[in-house]
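Asks: My questions concern the predicted model and sequence given below.
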Amino acid sequence: MDPVALILSDSRFPGGGHVHSGGLEEAAARGLVRSERDLPGFLFGRLRTAGFLAAAFAAASAHAAARAVERVHWRRLDQELDARTPSLAQREASRAQGRGTARAGRAAWPSPVLSQLLAETPRPHHPVISGALVGISGGSPFDAAMAVAYLAVSGPASAAVRLLGLDPFAVNAVVARLAGPLREVCGEAAETAGADPAELPAPASPALDLFAEEHARHHQEEVRLFAS
């Protein structure tokens, strides 16, 4: 796996991902995730929906970065991901992480391609900027997809430990057992990397969208541990 993809998927990377639970906090508040037994279904569902969407756009972004596309292509990628994210709360969370990742990326991997992307989309979605950073460094679309798909499950898994006090060894084992599905999702994402942005996959995650909107509303009314 490309070193930049590994860095981006590391929880210590200063992109701001640690303040997002990926819907886990709202699911826990509703009693849908209470123990390690409930976690595999939640994480697998998230991987095949929101995770696959993020992986597809990260792969497409890596493909574009390696080919020095016209500046307008970055805007189209960002707009197409916006169109596939009906929840305002989800869009804002993605752009917040994208902004943090862009700031860290500019410091670590300065590039004319990155400058063009940010000139066209100053607040890019997280998968778009993450994929671009992997592509700029020479990583493959599969690598870019793996970085964001892994975060789609590792972030909520970490949140489950912090929120519910679950056994970290058991939670880590749940994530480890998703290795096969992660490879499948990233392989599917990489296959579409060269497609026109309008033709990229559009998996829906209505439950996660509803969780995000409810979490945003509750976050204004009471203290929540996570921003989303």
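Replies: On my side now, so go ahead. Residues are numbered from 1 along each chain as shown.
Asks: going forward, measure contacts and count neighbours with C-alpha atoms only.
Replies: Noted.
Asks: thought residue 182 was touching residue 146?
Replies: Yes. If you go by Cα atoms under 8 Å, residue 182 and residue 146 touch, sitting 7.2 Å apart.
Asks: quick one: contacts of stretch 65-84?
Replies: Residues from elsewhere that reach stretch 65-84 (Cα atoms under 8 Å, 6 or more residues apart in numbering): 57, 61, 91, 113, 116-117, 120-121, 124-125, 128, 132-133, 135-136, 138, 197-198, 202-204.
Asks: Identify the residue nearest the most centrally placed residue in the chain in space, chain neighbours excluded?
Replies: With distances taken as Cα atoms, centre = their mean, residue 148 lies nearest the centre of the chain, 4.5 Å away. Spatial nearest neighbour of residue 148, excluding adjacent residues (Cα to Cα, 6 or more residues apart in numbering): residue 55 at 5.9 Å.
Asks: for comparison:
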Amino acid sequence: MTHGTAGLLLLADGRLPAGGYAHSGGLEAAVRTGRVRDTADLGRFLTGRATTTGATNAAFAAAACAALRGAGADAEPGEEQQTLTRLAVLDTELDARTPSPALRRVSHALGRQLLRALKAVNPHPLQQRMQQGPNHPVAFGAGAAMLGLTPVDAARGVLHESVSGPSSAVVKLMSADPFDAYRTIAELRGLLDEIAEDAAGRALDHPEDLPSYGAPLSDHLAEDHETHETRLFAS
């Protein structure tokens, strides 16, 4: 196992204290409204999630990883500032692609917690100067670079989280068979690899040119979910 592979396993581990376990990726709202009733529905839900918000987030994670990888140990102060500026612009652009205030709050909270976890396990000199509480995909991409990973690694990690969170949550929400739930992820592996490769190919694009695959129903469900006092997951 390479150092990079070990780093990716660490970053994508659901047990990393980054807060992801408290979120269902919109699945709880989808189950409540009857849009997901069985594992066949779950497969369609995950496909939609991967090809919309998942693909967008993967592109931003890859871009953030590429930006921080360019600021090595021998980087000049001016180069470091350029990196920080690009990360901030990426964060702003991703906010603009997230119409739901609820989803923006969730993303920034998860990004903040992820950087906190990374600070504990793998401190990086630039982390202290990064914008506090960036969107989760930007934090994930930066964290991937801090662990010596590549943009395609960052994209794969974010995509893995986008489908594994709902697959874990469905067991609690519907008493579904966990083997059936995780089979849906296995069936998507080719699609996820394709999306990750495409995202990595855009890692050096101008932030304004990165994808913006909308999911209006997810935005609506996220806003509605926040109004429910009784819920198992924060989102």
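Replies: Noted; the coordinates are in hand. Model, not experiment: these values are computed from the prediction.
Asks: After superposition, what is the TM-score?
Replies: Put the two chains on top of each other and the TM-score (TM-score structural alignment, normalised by the length of the first structure) is 0.94; 222 aligned residues with a Cα RMSD of 1.1 Å.
Asks: Stretch 85-105 of the second structure maps to which residues in the first structure?
Replies: Aligned by TM-score structural alignment, stretch 85-105 of the second structure falls on residues 72-92 of the first structure.
Asks: Please point out which parts of the longest helix along the first structure sit buried.
Replies: Longest helix in the first structure, counting residues (DSSP state H): helix 141-164. Neighbour-count burial for helix 141-164 of the first structure, with 16 or more other Cα atoms under 10 Å as criterion, is recorded at 141-161, 163.
Asks: Next one: the aligned residue in the second structure for residue 175 of the first structure from residue 3 of the second structure, what distance?
Replies: Aligned counterpart of residue 175 of the first structure in the second structure: residue 185 (TM-score structural alignment). Look at residue 185 of the second structure and residue 3 of the second structure: by Cα to Cα, to the nearest Å, they are 25 Å apart.
Asks: More neighbours: which of the two?
Replies: residue 185 (19 against 10; other Cα atoms under 10 Å).
Asks: for that one, helix, strand, or coil?
Replies: Following DSSP: H, G, I helix; E, B strand; the rest coil, residue 185 of the second structure is assigned to helix.
Asks: if I pick the nearest residue to it once chain neighbours are set aside, what's in contact with it?
Replies: Setting aside the residues directly before and after it, residue 185 of the second structure is nearest to residue 163 in space (Cα to Cα, 6+ apart), at 6.8 Å. By Cα under 8 Å, 6+ apart, the residues touching residue 163 of the second structure are 25, 46, 49, 50, 185.
Asks: What span of the second structure is the longest helix of the first structure aligned with?
Replies: Residue span in the second structure matched to helix 141-164 of the first structure, by TM-score structural alignment: 151-174.
Asks: do stretch 50-58 of the first structure as well
Replies: Going by TM-score structural alignment: stretch 50-58 of the first structure matches residues 53-61.
Asks: What lies in contact with the matching stretch?
Replies: 90, 94, 137-142, 151, 154-156, 158-159, 162, 195-196, 198-200, 202-203, 210-215.
Asks: run the last query once more with 6 Å
Replies: 137, 138, 141, 154, 155, 158, 159, 199, 211, 212 (Cα atoms under 6 Å, 6 or more residues apart in numbering).
Asks: next one: stretch 220-235 of the second structure
Replies: Contacts of stretch 220-235 of the second structure (Cα under 6 Å, 6+ apart): 22, 23, 24, 26, 29, 102.
Asks: TSV please, covering those residues and showing neighbour count.
Replies: Below are the contacts of stretch 220-235 of the second structure laid out as TSV (neighbours: other Cα atoms under 10 Å):
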residue	neighbour count
22	14
23	19
24	24
26	23
29	24
102	18
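Asks: Now intersect these with the helices, please.
Replies: Those of these lying in helices (DSSP H): 29, 102.
Asks: With distance to residue 222 of the second structure as new columns, can the contacts of stretch 220-235 of the second structure be given to me in TSV?
Replies: Converted to TSV, the contacts of stretch 220-235 of the second structure look like this (distance: Cα to Cα, whole Å):
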residue	distance to residue 222 of the second structure
22	14
23	11
24	11
26	7
29	7
102	6
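Asks: so what corresponds to residue 128 of the first structure in the second structure?
Replies: Residue 128 of the first structure maps onto residue 138 in the second structure, by TM-score structural alignment.
Asks: Its match is in what secondary structure piece?
Replies: Using DSSP states H and E, residue 138 of the second structure sits within helix 136-146.
Asks: now the helices for the second structure?
Replies: Using DSSP H, helices in the second structure cover 3-12, 27-32, 39-49, 55-69, 77-96, 101-121, 136-146, 151-174, 178-187, 189-201, 216-225.
Asks: Tabulate those (JSON lines), appending distance to residue 233 of the second structure.
Replies: Formatted as JSON lines, these follow (distance: least, Cα to Cα, whole Å):
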{"stretch": "helix 3-12", "distance to residue 233 of the second structure": "19"}
{"stretch": "helix 27-32", "distance to residue 233 of the second structure": "7"}
{"stretch": "helix 39-49", "distance to residue 233 of the second structure": "17"}
{"stretch": "helix 55-69", "distance to residue 233 of the second structure": "21"}
{"stretch": "helix 77-96", "distance to residue 233 of the second structure": "22"}
{"stretch": "helix 101-121", "distance to residue 233 of the second structure": "11"}
{"stretch": "helix 136-146", "distance to residue 233 of the second structure": "17"}
{"stretch": "helix 151-174", "distance to residue 233 of the second structure": "8"}
{"stretch": "helix 178-187", "distance to residue 233 of the second structure": "18"}
{"stretch": "helix 189-201", "distance to residue 233 of the second structure": "25"}
{"stretch": "helix 216-225", "distance to residue 233 of the second structure": "9"}
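Asks: closest to residue 18 of the second structure out of the ones you listed?
Replies: Taking Cα to Cα, helix 101-121 is the member of the helices of the second structure nearest to residue 18 of the second structure, at 4.5 Å.
Asks: That closest one vs the first structure, mean deviation?
Replies: When the first structure is superposed, helix 101-121 of the second structure averages 0.7 Å from its matched positions, counting by mean Cα distance after the TM-score superposition for the first structure.
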